[in-house]
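Engineer: Quick check, what structure comes out for this input:
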Amino acid sequence: MEIRNAKETIRQGAPSDESSKPDHTTKMIVYMTIASTAAEGLTGICSVVSSFLNDFSME
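Structural biologist: Now for the predicted structure:
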């Protein structure tokens, strides 16, 4: 009888303490990746553009 009750509980998906807490780690990693890529990307683009402008302005 207890085995049947245990199987029933497992089938119903008994909530545990860990699963009831929301996990925002994935969202944080995505936001941090986008922010760091944008920061590094803009610096790289600005340096490339400024080097092209300096090369063409010396003519």
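
Engineer: contacts and neighbour counts: CA atoms only from here.
Structural biologist: Fine.

Engineer: Residue 19: neighbouring residues, count only.
Structural biologist: By other C-alpha atoms under 10 Å, the residues close to residue 19 number 9.

Engineer: just residue 53 next, same as before
Structural biologist: Neighbour count of residue 53, defined by other C-alpha under 10 Å: 11.

Engineer: Could you report the distance from it to residue 44?
Structural biologist: 14 Å (C-alpha to C-alpha, to the nearest Å).

Engineer: and this one, so I can compare the two:
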Amino acid sequence: MNKFFRAIIAAWGAKKLGGGCLSTIVIFIIIYTLLGKCDNSSRGATLEKANKRTVAVCKK
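Structural biologist: The predicted structure is shown next:
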């Protein structure tokens, strides 16, 4: 995920969930970090699938 869109989503979520100034900042950091971790794990899974080759075996 692009860092710009990750920040926009985290800011929107922090605005909706945060109550005060400090809690909004903490929630922003948590959401931003979680979105980054989700992005990295999905890229790794996609790369693993792309590197596997399928071999068909036909018996006569």
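
Engineer: TM between them?
Structural biologist: The TM-score (TM-score structural alignment, normalised by the length of the first structure) is 0.49; 37 aligned residues with a C-alpha RMSD of 2.1 Å.

Engineer: Now do the buried residues in whichever strand or helix holds residue 43 of the second structure.
Structural biologist: Per DSSP states H and E, residue 43 of the second structure falls inside helix 21-51. Going by neighbour count (16 or more other C-alpha atoms under 10 Å), the buried part of helix 21-51 of the second structure is 24, 27-29, 31-32, 35-36.

Engineer: Can you lay out the residues you listed as a markdown table showing distance to residue 45 of the second structure?
Structural biologist: Shown next, in a markdown table, are the buried residues of helix 21-51 of the second structure (distance: C-alpha to C-alpha, whole Å):
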| residue | distance to residue 45 of the second structure |
| --- | --- |
| 24 | 32 |
| 27 | 27 |
| 28 | 26 |
| 29 | 25 |
| 31 | 21 |
| 32 | 21 |
| 35 | 16 |
| 36 | 15 |
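
Engineer: just those now: which is nearest residue 7 of the second structure?
Structural biologist: residue 32 (6.4 Å; C-alpha to C-alpha).
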